[in-house]
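Visitor: Next one to model:
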Amino acid sequence: MAIKITEECINCGACEPECPNNAIYEGGVEWAIADGTSVKGDFTLIDGTVVDAAQRNAPIAVDTYYIVPTKCTECQGFHEEPQCAAVCPVDCCVPDEMYRETVEELLAKKERMH
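Guide: So this is what the prediction gives:
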């Protein structure tokens, strides 16, 4: 499953540079599938919506850092554990129960993005 950042986030920014998928954004910042990935053209989001990979999307959170679930692979294929959770000083990077995925699904997502 994807990782989410809880409202306990202190906005330290330690997580953002650790994400190999560029799935973490500062609160209030627009995001795109193409950011930090090799994706071009149409891309299907988790909810089935098809978007242009370069399309800028509304921020998921305004006041704290956030993780785009469509881009999060829990660092599968890159690291042994999610790096955001490993570096978070307040342990606010936790599994997102809304987005359950198998290791195989997470690895396939990684392959689609890189």
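Visitor: CA only for contacts and neighbour counts going forward, please
Guide: OK.
Visitor: For this protein, which segments count as helices?
Guide: 83-87, 103-113 (DSSP state H).
Visitor: Go ahead and name everything in contact with the first one.
Guide: In other words, helix 83-87. 14-16, 18-19, 74-75, 91-94 (CA atoms under 8 Å, 6 or more residues apart in numbering).
Visitor: Compare these and tell me which is most surrounded.
Guide: Counting neighbours by other CA atoms under 10 Å, residue 74 leads the contacts of helix 83-87 with 27 neighbours.
Visitor: Tell me how many other residues crowd the residue nearest to that one when sequence neighbours are not counted.
Guide: Distances taken as CA to CA, 6 or more residues apart in numbering place residue 82 nearest to residue 74, at 4.9 Å, with adjacent residues excluded. As a burial measure, residue 82 scores 23 neighbours (other CA under 10 Å).
Visitor: Residue 82 contacts residue 88, doesn't it?
Guide: No: Residue 82 sits out of contact with residue 88 when judged by CA atoms under 8 Å, with a separation of 10.4 Å.
Visitor: how about this one, so we can line them up?
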Amino acid sequence: MALLINDLCINCDVCAPACPNEAIRMGETIYEILASRCTECVGHFDDPQCVEVCPVECIDPDPAHPESRDELLVKYRLLTTGDAA
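Guide: Predicted coordinates:
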């Protein structure tokens, strides 16, 4: 599933550059993760890089966007090549 940044975010700006899919943007008050671009780093890394670098552990699974690893891999392929196959 996609990830989301919760209210504990301190806007430290370390997560956005770590995201290989450019899924993290500054929102109105805290950083936000675009579910349409978040693959939990499937296809790029073994672990989500935003979670790895976050100093306050404010990144959680987003229950509004459940996705299997296979679905995340398809999304990764679409984002990187434009081809889901």
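Visitor: circling back to that earlier point, need the winner for burial among the helices of structure 1.
Guide: Highest mean neighbour count among those (mean count of other CA atoms under 10 Å): helix 83-87, with a mean of 19.
Visitor: got a markdown table for the helices of structure 1, with distance to residue 26 of structure 1 too?
Guide: A markdown table is the format used below for the helices of structure 1 (distance: least, CA to CA, whole Å):
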| stretch | distance to residue 26 of structure 1 |
| --- | --- |
| helix 83-87 | 13 |
| helix 103-113 | 21 |
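Visitor: Residue 64 of structure 1: which of these is closest?
Guide: helix 83-87 (14.0 Å; CA to CA).
Visitor: Next up, the contacts around the residue nearest the centre of structure 1.
Guide: With distances taken as CA atoms, centre = their mean, residue 23 lies nearest the centre of structure 1, 3.0 Å away. By CA under 8 Å, 6+ apart, the contact list for residue 23 of structure 1 reads 16, 67-69, 71-72.
Visitor: And the furthest pair within those?
Guide: Pairwise across the contacts of residue 23 of structure 1, and taking CA to CA, the largest span is found between 16 and 69, at 14.2 Å.
Visitor: Of the contacts of residue 23 of structure 1, which is the nearest to residue 98 of structure 1?
Guide: Distances from residue 98 of structure 1 to the contacts of residue 23 of structure 1, taken by CA to CA, are shortest for residue 69, at 9.4 Å.
Visitor: Please identify the residue in structure 2 that aligns with the closest one.
Guide: The alignment partner of residue 69 of structure 1 in structure 2, by TM-score structural alignment, is residue 35.
Visitor: same deal with residue 111 of structure 1?
Guide: Alignment note (TM-score structural alignment): residue 111 of structure 1 maps to residue 77 of structure 2.
Visitor: Residue 43 of structure 2 versus its match, what's the distance?
Guide: 8 Å (CA to CA, to the nearest Å).
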